[in-house]
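Student: I'll drop the sequence and a predicted model, then ask my questions.
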Amino acid sequence: MSHENQRSVEIERTGEGAYDVRNVRGGVIPLGTGDDERFTPVELLLAAIGGCSGIDVDVVTSRKGEPERFLIRVRGDKVRTADGENRLENLEVEFDLAFPPGEAGDRARAVVPRVIRQSHDKLCTVTRTVEAGTPVSTFQTGAVTSPQ
């Protein structure tokens, strides 16, 4: 992996079923098991899928006209396969957008279908990675020790 292309986060346990996800810029997102208001890993995956395409669409359309409504809904069904594997199926990203009447709004509306398609087919790193089925390596560093 080239260092300039690498993206990373750290996840630190802060309590029972509670974690903080930190990026290199100092941002923090609370992560949990679903027993409280903290986001679950599945919710963060859905947010990443919708956020990635949403940013693509927003950057292009807002240059044409400022949206009156910009809402993205992302959903999927969590299933357990016959082999006992958990995964999401039927992933959907719904764009609920409104632009004002007039020339600027017309220009923004005109590019929405193309930008959504481009984001899905080419631009959104998250969706492209999920659909490609990129392998994930897991490993341990350091020794697991017991108290002396």
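Tutor: The structure has been received and is ready for your questions. Numbering: from 1, shown residues only.
Student: From here on, just use CA atoms for contacts and neighbour counts.
Tutor: Noted.
Student: In terms of helix, strand or coil, where does R87 fall?
Tutor: strand (DSSP: H, G, I helix; E, B strand; the rest coil).
Student: Over to the one 4 residues further on?
Tutor: When classified by three-state DSSP, L91 comes out as strand.
Student: That one contacts D77, doesn't it?
Tutor: Yes - counting by Cα atoms under 8 Å, L91 touches D77, with 7.2 Å between them.
Student: How about the contacts made by the residue minimising distance to the centre of the chain?
Tutor: The residue lying closest to the centre of the chain (Cα atoms, centre = their mean) is A48, at 0.3 Å. Counting by Cα atoms under 8 Å, 6 or more residues apart in numbering, A48 touches V126.
Student: what helix or strand is it on?
Tutor: helix 41-64 (DSSP states H and E).
Student: Quick one: distance of that helix to the chain centre.
Tutor: 7 Å (Cα atoms, centre = their mean, to the nearest Å).
Student: For that helix, list every residue counted as buried.
Tutor: Residues 43, 45-54, 56-58, 61, 64 are the ones in helix 41-64 that count as buried (16 or more other Cα atoms under 10 Å).
Student: Against that first model, consider the following:
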Amino acid sequence: MATVNVERTEDGFVATNGRGARVAIGGGDDNGAFTPVELLLAAVGGCNIVTVEPLTAQRGHRLVRLAMSVEAAKVESNMLGTVTVTYDVELPEGDPEADEVFRSVAQRVHERHCTVSRTLQQGVEVKVELPE
């Protein structure tokens, strides 16, 4: 089970995982803080990239550069439209197979391995439990 605690602090809001890592959360006008929507997009990108990188390297094709942007527009005041992941890749020189391997791995990760992307695509119930 994955668990993150979110709480208000003197400086705003912070999410903390069980390993002690912290991420500042704000409303969009807080310097140095992610909005909740930005965190969602970062989760999509992070899930994909941390899976694509080692799988590509394991196949003998270490990419010189591997980055991405993740974007989505609001289609309603409280709903995002399509989330688009755009890779920025620099292939190693002298490796004619690297592009094909990268594309194959990235597509497979998107379709089968990235928990965040798959959850968004399939939809999942979000329950709220209030204290009694």
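Tutor: Here it is on my side, so go on. Model, not experiment: these values are computed from the prediction.
Student: how close does the counterpart of the residue nearest to the centre of structure 1 in structure 2 get to L120 of structure 2?
Tutor: Using TM-score structural alignment, the equivalent of A48 of structure 1 in structure 2 is A43. Note on A43 of structure 2: its distance to L120 of structure 2, by Cα to Cα, to the nearest Å, is 11 Å.
Student: What is the equivalent residue in structure 2 for G65 of structure 1?
Tutor: Counting by TM-score structural alignment, G65 of structure 1 corresponds to H61 in structure 2.
Student: go on, G32 of structure 1?
Tutor: G32 of structure 1 maps onto G26 of structure 2 when the alignment is built from TM-score structural alignment.
Student: Surely its match and T35 touch.
Tutor: Yes - judged on Cα under 8 Å, G26 of structure 2 makes contact with T35 at a distance of 5.1 Å.
Student: At which residues are the helices of structure 2 located?
Tutor: For structure 2, the helices defined by DSSP state H cover 36-58, 98-108, 115-122.
Student: Where in structure 1 does the last one fall?
Tutor: Aligned by TM-score structural alignment, helix 115-122 of structure 2 falls on residues 125-132 of structure 1.
Student: Give me the contacts around that stretch.
Tutor: 48-49, 52, 120-122.
Student: Just give me the mean distance for it relative to structure 2.
Tutor: When structure 2 is superposed, stretch 125-132 of structure 1 averages 0.5 Å from its matched positions, counting by mean Cα distance after the TM-score superposition for structure 1.
Student: what about that stretch, distance to the chain center?
Tutor: In terms of Cα atoms, centre = their mean, the centre of stretch 125-132 of structure 1 is set 10 Å apart from its chain centre.
Student: Please name the nearest non-neighbouring residue to the equivalent of N23 of structure 1 over in structure 2.
Tutor: Residue correspondence to structure 2 (TM-score structural alignment): N23 of structure 1 is matched to N17. Spatial nearest neighbour of N17 of structure 2, chain neighbours left out: V4 (4.7 Å); criterion: Cα to Cα, 6 or more residues apart in numbering.
Student: Check whether the one you found really touches G20, as I assumed.
Tutor: No - in this structure V4 of structure 2 lies outside contact range of G20 using Cα under 8 Å: 9.9 Å.
Student: Of those two, which one has the most company?
Tutor: Using other Cα atoms under 10 Å as the criterion, V4 of structure 2 and G20 rank with V4 on top: 13 against 9.
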